[in-house]
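Chemist: Would you be able to build a 3D model of this:
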Amino acid sequence: MKATAGFTLIELLIALVLMGLLMLLVLGGLSVGGRGWEAGERYQQQQAEQYQLQQVLRGLLAQAQNLRVRSTEGEVLLAFQGEPDRLTFVAPGRAGDARTALYWYRLQQDEQADGHRLVLLARAYRAGEPVDWTRLFEAESAASGAEPVVSERHELMALASRQPVLGYQAPNDAADALLRSEWRNEPRLPRRVEVALSGESTAPAWPTLAVALDEYSHALRRRQP
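Modeler: Coordinates of the predicted model:
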């Protein structure tokens, strides 16, 4: 009687081990691919959020108002104070709609327990109100009889090791002229404001935000026949 050919126990065990190794390789590849896909989606989401943030800032900065305010010392100043790392200005409460109420805004870096963040402070603009630049967004004392200031704080993005760097172009400067690092106590608004981030980060790159102020584009249209 002829014996039927078959697998020995050792051959069966070897086949099972090889199949197990193959499954491990397949699952490992799927895991790496899944993590790569998730990282790509996070990166795309961060880029989309940065784009939306830049659009909001562009709309507000472009509508900076050419207003005069009086300081607490009685000095008449432009309602626009630009520093290398922060900017205070007045603009409509809704970007793109000049008919809405005016607000004070301050773009600056804040230090939090989990790191630095780019924030936007906002509060209602009051015509004729004496301005103290250092306490502009602090609640006024009820004992003074003034209506308390209601300020808002909007966290825009985590900065990690990056720093905000602002630049200002004078109205009469050439387009390729070096930007000024400050715009304080000036008689006119700057023609252009740039917001950049310096330093290294694993977050998507922040393209320099260059905003031409509407004040000058409106003036140009008025001069045209």
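
Chemist: Only C-alpha atoms from now on, for both contacts and neighbour counts.
Modeler: OK.

Chemist: quick check, Leu18 in a helix?
Modeler: Yes - using DSSP: H, G, I helix; E, B strand; the rest coil, the assignment for Leu18 is a helix.

Chemist: can you give me the helices in the protein?
Modeler: Shown for the chain, the helices assigned by DSSP state H span residues 9-62, 214-223.

Chemist: Of all those helices, which one is nearest Glu155?
Modeler: helix 9-62 (10.7 Å; Cα to Cα).

Chemist: looking just at contacts, which helices and strands does that closest one meet?
Modeler: strand 87-94, strand 209-212 (3 or more Cα pairs under 8 Å, 6 or more residues apart in numbering; DSSP states H and E).

Chemist: I have a second one here; can you model it like the first so I can compare?
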Amino acid sequence: MNGRPARSGGFTLLELLIGLVLLAITLTIAFAALRFSGRSLERTDALVGDIEEIRVARSVMQRQLAQARPLIHETPQRRMAFRGEPQQLEFVAPVPAQDGRLAGMYHYRLHFVVAANGTQLVLDYQPYIPDGTLDWREGHDSAVLAQGLAGGGFSYFGQARAQEAEEWIEHWPVAEAMPLLVQVQLAHGADRVPWPELVVPLRAHRVR
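Modeler: From the prediction side, this is the model:
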């Protein structure tokens, strides 16, 4: 027999301390992994939401703008219903019915609104009034097409002035014709899905 005392079946204090440290490290790694997984899911949900928002907004703008009509208000000024500005666009187009056919004419307004969560792209709409007595302060419905934007704007391509070449401009000044193309540019924040550029050709341009 040697002189060393026999070891009992329990753990020493040092072994218990090492075990507690290893357990704490394991739990820290596990909680970090859970937080990372949660953030990844949140980012994935945000990504899917951005993509769906872009898809719906592009579809609505493309469909309605492509059907814009070169209508003239029945007023002494004979002003066209289409009005193109950098931050606002007004036009008249038929509203699609549920069976796919085109119903009555509606007056639409696309414009940017500053909100708490960033800039919004809003679509206002109401039945078309030929006499030009249009009032956007009341009597219209609205839909938010995009939100949380960093900015955006509209531009127009066509022959803005007689004897001049077609060009891109921010204000559409022609009273008797619509542009050939309308460009919609939107910008999300740095952590959002970038908006692809949207250019819509207008099917009708001049009053016949």
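
Chemist: picking that back up, mind checking which of the helices of the first structure is nearest Ser198 of the first structure?
Modeler: Nearest to Ser198 of the first structure, of all the helices of the first structure, is helix 9-62, at 15.5 Å by Cα to Cα.

Chemist: In the second structure, which residues correspond to that closest one?
Modeler: Residues 13-66 of the second structure are matched to helix 9-62 of the first structure when aligned by TM-score structural alignment.

Chemist: chain center to stretch 69-83 of the first structure: distance?
Modeler: 25 Å (Cα atoms, centre = their mean, to the nearest Å).

Chemist: whoops, stretch 204-224 of the first structure was the one
Modeler: That offset, for stretch 204-224 of the first structure, works out to 18 Å (Cα atoms, centre = their mean).

Chemist: List the contacts of that stretch.
Modeler: Contact partners of stretch 204-224 of the first structure, identified using Cα atoms under 8 Å, 6 or more residues apart in numbering, comprise 43, 46-47, 50, 54, 58, 61-66, 190-197.

Chemist: if you set the cut-off to 7 Å instead, what comes out?
Modeler: The contact list for stretch 204-224 of the first structure (Cα atoms under 7 Å, 6 or more residues apart in numbering) reads 43, 46-47, 54, 58, 61-64, 191-197.

Chemist: And for stretch 76-93 of the second structure?
Modeler: The contact list for stretch 76-93 of the second structure, computed with Cα under 7 Å, 6+ apart, reads 64, 67-73, 105-112, 153-155, 170-172, 175-176, 178.

Chemist: One more pass at 6 Å, please.
Modeler: With contact meaning Cα atoms under 6 Å, 6 or more residues apart in numbering, stretch 76-93 of the second structure is reached by 67-69, 71-73, 105-111, 153-154, 170-172, 175.

Chemist: Quick one: average offset of stretch 20-35 of the first structure versus the second structure, please.
Modeler: Per the superposition on the second structure, stretch 20-35 of the first structure and its aligned residues are separated by 1.7 Å on average (mean Cα distance after the TM-score superposition for the first structure).

Chemist: Now do the buried residues in that stretch.
Modeler: Buried positions in stretch 20-35 of the first structure, judged by neighbour count with 16 or more other Cα atoms under 10 Å: none.

Chemist: Can you tell me what Arg153 of the first structure aligns to in the second structure?
Modeler: That one, Arg153 of the first structure, aligns with Ser142 by TM-score structural alignment.

Chemist: quick one: the residue lying closest to that match once chain neighbours are set aside from Val144 of the second structure, how far?
Modeler: Distances taken as Cα to Cα, 6 or more residues apart in numbering place Asp124 nearest to Ser142 of the second structure, at 4.3 Å, with adjacent residues excluded. Between Asp124 of the second structure and Val144 of the second structure the computed distance is 9 Å (Cα to Cα, to the nearest Å).
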